[in-house]
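> Pasting the sequence and the predicted model now:
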Amino acid sequence: MQEISPISKFNELFSELEDCDEDEQRQKIEEMNEIIDKTNGKEFISVFSEKLFNKINTMIEEKKLLWGNAILLLKHVGFWNILKAIWICGFEKSLLIKGFEKMIIEEEKKKEEKDENYLVDLCECYLMHLSLQPSELFSICVPCLLKFALKKEESKETQKEVEITLLALSNIDNYELKKELFLDEIKEIIKNHQEHYNLTRLAYQSVCAFLVNRFHCDYREMEDLIVNELHLVKEATREMEELISFEEYEGESEEEKEESEREADEGYILIRWLCISDDLFCCCGSWNEDILGLMKCVTGVYRATNEWCNQIGDHCFYCFKSVGRRIEGYDLLLKSGAIDAVLKELWRKTLYQDIFRDFLMSFANLWRSLDEKRDEEMEEKKRKVMKRKILERLEEEGFEDCINRFRYCVFVRYFDTFLTNGTGIYDVLL
């Protein structure tokens, strides 16, 4: 007998929800959530379409699905939507988003009858399923969730609830928010954790991500707070170093590791810290020893993980490219060992061809920037020193001619043709 696939099982359970009472619905949704935990990105996207969200909305309107049970499912979906960075768009196109907006506004307007926990659940689900569009309800959702996160008792039982709340807030991308909506509360949450370590790894990463997302909109005023007062450059470095060391799990048996309730998969959290690091490299006005320490850390993550996790390696490379956009960034790349790490990576025959091309393009752009004439005499001297050092690295690894051939190729688009036809760039350039 052929075994039923997880997606088919999920759809089967979903189709049975209409004919169940409240307790049976909850039990089936818990089974569905377990299936969600095991799905990959392609499967996840195939299930949570606009059609499914519209069906959920219809079931709620016809009172065949209770709001509480719908939230149990949607909150779990939202958690993985954000953590795995899958970005399903069906919710925003569906009628269900209007239902959530209506419920949030109605619950917020209540006075004595207001159910604060219910409003928190609605706001969490709503924010978790937004992708890249701003919302007028930020002014309701943000203060509501921050208030909830601050008043919760510091216990293991409530840590997961706070984690979900802060993860939902971190999904608000770099839209302008009025500082009075969040600033004092965010500072309090971050400082409290730095003193007492009361948040899970994911919760702390999420609250830092929320603040750094505001960096893009107001980087001149926010830099002193983020870099000097809250020390988030150092914090990002420390968190990533701990994540790749895995020292906290030494001495545990395999059985003990499985039984331990880990806050979330370390790889996803590491990628999220790399995204924060990329933002810090882009937005920080001055690069000091802390920034150098962060770049050394990113290089260490790259060396430690790139052979077994291409996704983590790619995010490290995004950081390298961000730093390389500024002339002073080349010195940072040299001192941190990033250029050496990238050059060593280029010799790996298993490297994806498009990544290989990106590496070469970055070096070509770097070379062009170093060839440009600068007005200030000191800057010109630094540029020449950096160019000499990078040239030495390229010569040592045997890539000088390769980079130059790539650089002076008239029709760079031909490399796409090579990829399409299966011709290896290694064979073309090396």
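Happy to help now that I have it. Numbers count the residues shown, from 1 in each chain.
> Please count neighbours and contacts with C-alpha atoms only from this point.
Will do.
> I'd assumed Lys321 was in contact with Gly329.
No - with contact defined as Cα atoms under 8 Å, Gly329 does not count as touching Lys321 (9.4 Å).
> residue contacts, Asp375?
Not one residue lies near Asp375 by Cα atoms under 8 Å, 6 or more residues apart in numbering.
> Sticking with it, tell me its helix or strand.
Asp375 is part of no helix or strand when elements are defined by DSSP states H and E.
> For Val385, see how far away it is.
Distance, Asp375 to Val385, using Cα to Cα, to the nearest Å: 16 Å.
> Please apply the same query to Cys316.
From Cys316 over to Val385 (counting by Cα to Cα), the distance is 25 Å.
> higher neighbour count, these two?
Set Cys316 next to Val385 and count neighbours by other Cα atoms under 10 Å: Cys316 wins out with 27 against 14.
> can you pull the contacts of the more buried one?
Leu274, Val298, Thr299, Val301, Tyr302.
> Could you tell me which of these belong to strands?
Mapping the contacts of Cys316 onto strands (DSSP state E) picks out no residues; all lie outside.
> ok, Ser46 - how many residues close by?
10.
> Is it part of a helix or strand, or is it coil?
helix (DSSP: H, G, I helix; E, B strand; the rest coil).
> what's near enough to touch it?
With Cα under 8 Å, 6+ apart, Ser46 has no contacts at all.
> please redo it, this time with the cut-off set to 10 Å
Shown in contact with Ser46 (Cα atoms under 10 Å, 6 or more residues apart in numbering): Ile7, Ile88.
> circling back: touching both of Gly329 and Lys321, which residues are there?
Common neighbours of Gly329 and Lys321 (Cα under 10 Å, 6+ apart) are Phe281, Leu366.
> Report the buried residues of the host helix or strand of Ile140.
Using DSSP H and E, Ile140 sits within helix 138-151. Neighbour-count burial for helix 138-151, with 16 or more other Cα atoms under 10 Å as criterion, is recorded at Phe138, Cys141, Val142, Cys144, Leu145, Leu146, Phe148, Ala149.
> want to throw those into JSON lines with distance to Asp340?
Listed next are those as JSON lines, based on distance: Cα to Cα, whole Å:
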{"residue": "Phe138", "distance to Asp340": "44"}
{"residue": "Cys141", "distance to Asp340": "46"}
{"residue": "Val142", "distance to Asp340": "43"}
{"residue": "Cys144", "distance to Asp340": "47"}
{"residue": "Leu145", "distance to Asp340": "44"}
{"residue": "Leu146", "distance to Asp340": "43"}
{"residue": "Phe148", "distance to Asp340": "47"}
{"residue": "Ala149", "distance to Asp340": "43"}
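> Pasting the second one now:
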Amino acid sequence: MSIRNDNEFTVVIHEMTLTGEFSKLFNELDGCNEEGQRQKIVEMNRILEEMNEKEFISIYTTELLNRIDKMMKRKKVSLENSFLLLTRIGYCKGLVGLWSASFYESSLYNRLNNMIFIEARKIEGKNENLLISLCECYILLLNHYWKMSKGLLFKSVNCIIKAELSKKEDEKTQKEVEITLLALSRIDAHIRMKEDIYSTKIAEIIKYHQEHHNLTQLAYQSAWEFLMVLYKDDKCLERLIVNELHFVREATRELEELMGYVDWKKSKKAKRGKEMKDIRIIERWLDTIYIIFLQCRLSDEEFIRLASCVKRIFRAASDNHRGIRRMCIRCYLITYFNRAVKNEALLNGGAVDVVLEEITQFDIDNLHCLGCLSFFKSMCERLKTTVEPEEKRANGKEMRRKALKMEIFEKMEEEGYEDYIFGLFHCLVNGTDDLFILFENLNDCFVCC
């Protein structure tokens, strides 16, 4: 006889209640007038925001989107009500970061695609509000990395970016702006966005918020994320991001505030509503920090401040949020490719401590282990001297290098890093090729070499 934990039972019942209630309301839409449909959709939207990822995935299906498309085609539901529901579905999908083929495989995909194309081509009688709603729905529902027509993309972005992002601070306007900016942040990062108006407009939005605090936390993060999409192909934006908009100051402040909202002792599965949303925003900030650590040249002071903030998130998430822990590690590991990041900054920012702790976890997989070991191998390579003898005596670089080398080695020795490496090497003689190759020259894995 099996015994079911009361808390688990409560969660299961709640999941059944939310998904069942959503389905019940959706099935009732056909028999309502426009106002009745609107009331039910408002309630459905509330339920969507309470769902966890598992619940949302269970209702976000090609079948659901096809049914919405049929209702639109037969005019069983108005365009306004359709967009009210679809925008919230896309909003939840964007917040979760879900990758799903449901939209692309649905008849709704072709409908929205054609409606945007037709409305955008109109010279007279163009309905800008309709076009904005269409573009927001389309981009929010589309997968982040799926290619779309560049022409259609630019039409969509132009339409959204020109939307009146009101400076008002009332709740309704804030929500509309939040959805608009979330849609922009979902733009495929692989498509080059050449127009200067995009970065100029987003920079204006960020600066205005810094003075007037008119955006929600998700909207503000989304504005930064869209700027990072533009920055990916434009090195000139680095000065804007780091020096003019002060990314490090803003990101650390936002993350410190968000961390205070979360009950970290509670399991991620038990979080709902606002608390679950706060977790999602923290994860989105970590994705943005990943890009910063990969591409930007921060001062040592700024890097240490940001790396220390990531360390605090790692510590807070240690018990119940394995995914966030790995995202923090990922931010540190990517510095392997950014030669502007110095070993001193990695040490003082806590990166060495955190990666050492992670690498000895019993449940670490081979790929993650390979990344952690490569991090230390990179540090060792950076500590190798390339300074000429005369220059060593002249500027004291060699003395500083040796002192740093000794400090890192002592820290690794305290954590039993060398014993761990030898033990892992013997376990991998017949194991993963990539890890075995990394260990072919064991001396490269030690700072003391």
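Done, it's in. Owing to the predicted nature of the structure, the values given are computational and were not obtained by experimental measurement.
> And the TM-score between these chains?
Once superposed, the chains reach a TM-score of 0.82 (TM-score structural alignment, normalised by the length of structure 1), with 398 aligned residues with a Cα RMSD of 3.2 Å.
> And the helix holding Ile140 of structure 1 against structure 2, how far off on average?
Here helix 138-151 of structure 1, set against structure 2 after superposition, deviates by a mean of 2.4 Å using mean Cα distance after the TM-score superposition for structure 1.
> Show me what that helix is packed against.
The contact analysis (3 or more Cα pairs under 10 Å, 6 or more residues apart in numbering; DSSP states H and E) places helix 138-151 of structure 1 against helix 96-109, helix 116-128, helix 156-170, helix 183-196.
> Distance to Pro6 of structure 1 added to those helices, as JSON lines?
What follows is those, written out as JSON lines (distance: least, Cα to Cα, whole Å):
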{"stretch": "helix 96-109", "distance to Pro6 of structure 1": "25"}
{"stretch": "helix 116-128", "distance to Pro6 of structure 1": "24"}
{"stretch": "helix 156-170", "distance to Pro6 of structure 1": "25"}
{"stretch": "helix 183-196", "distance to Pro6 of structure 1": "39"}
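> Minimum distance to Gln353 of structure 1: which of these has it?
The closest of these to Gln353 of structure 1 is helix 156-170. By Cα to Cα, the value is 33.3 Å.
> Report the buried residues of that closest one.
For helix 156-170 of structure 1, by 16+ other Cα under 10 Å, it's Gln159, Lys160, Val162, Glu163, Ile164, Thr165, Leu166, Leu167, Ala168, Leu169, Ser170.
> Just name whatever secondary elements it is in contact with.
helix 67-83, helix 116-128, helix 138-151, helix 201-215.
> Could you dump those helices into CSV and include distance to Cys283 of structure 1?
Output for those, formatted as CSV (distance: least, Cα to Cα, whole Å):
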stretch, distance to Cys283 of structure 1
helix 67-83, 23
helix 116-128, 25
helix 138-151, 24
helix 201-215, 7
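> Give me whichever of the ones you listed is most buried.
helix 201-215 (a mean of 23; mean count of other Cα atoms under 10 Å).
> State the span of structure 2 onto which it is aligned.
With TM-score structural alignment applied, helix 201-215 of structure 1 matches the range 217-231 in structure 2.
> Check how far the matching stretch sits from its aligned residues in structure 1, on average.
Looks like 0.9 Å for stretch 217-231 of structure 2 (mean Cα distance after the TM-score superposition for structure 1).
> from the chain's centre, how far out does the longest helix anywhere in structure 1 sit?
Ranked by residue count, the top helix of structure 1 under DSSP state H comes out as helix 377-397. Here the centre of helix 377-397 of structure 1 is set off from its chain's centre by 34 Å, with Cα atoms, centre = their mean, to the nearest Å.
> Which other helices and strands does the next helix or strand after it contact?
Once the chain leaves helix 377-397 of structure 1, the next helix or strand it forms, by DSSP H and E, is helix 400-407. Helices and strands touching helix 400-407 of structure 1, by 3+ Cα pairs under 10 Å, 6+ apart, are helix 353-371, helix 377-397, helix 425-429.
> deepest of the ones you listed, which one?
helix 353-371 (a mean of 17).
> how distant is it from the center of its chain?
25 Å.
> And for stretch 144-156 of structure 1?
Centroid separation for stretch 144-156 of structure 1 versus its chain: 23 Å, with Cα atoms, centre = their mean.
> now do stretch 72-84 of structure 1
Worked out by Cα atoms, centre = their mean, stretch 72-84 of structure 1 lies 14 Å from the chain centre.
> equivalent range in structure 2 for it?
Stretch 72-84 of structure 1 covers residues 84-96 of structure 2 once aligned (TM-score structural alignment).
> mean shift between that stretch and structure 1?
Mean for stretch 84-96 of structure 2 is 1.1 Å (mean Cα distance after the TM-score superposition for structure 1).
> which residue packs closest to the spatially most central residue of structure 2, ignoring adjacent ones?
For structure 2, the residue nearest the mean C-alpha position is Arg284 (2.9 Å; Cα atoms, centre = their mean). Spatial nearest neighbour of Arg284 of structure 2, chain neighbours left out: Gln221 (7.5 Å); criterion: Cα to Cα, 6 or more residues apart in numbering.
> so how far is Glu250 of structure 2 from the one you found?
Counting by Cα to Cα - Gln221 of structure 2 and Glu250 of structure 2 are separated by 10 Å.
> cool, and Leu294 of structure 2?
Distance from Leu294 of structure 2 to Glu250 of structure 2, by Cα to Cα: 18 Å.
> Same check on Leu108 of structure 2?
Leu108 of structure 2 sits 39 Å away from Glu250 of structure 2, going by Cα to Cα.
> ok, now Gln174 of structure 2?
The value you get for Gln174 of structure 2 to Glu250 of structure 2, if Cα to Cα is used, is 19 Å.
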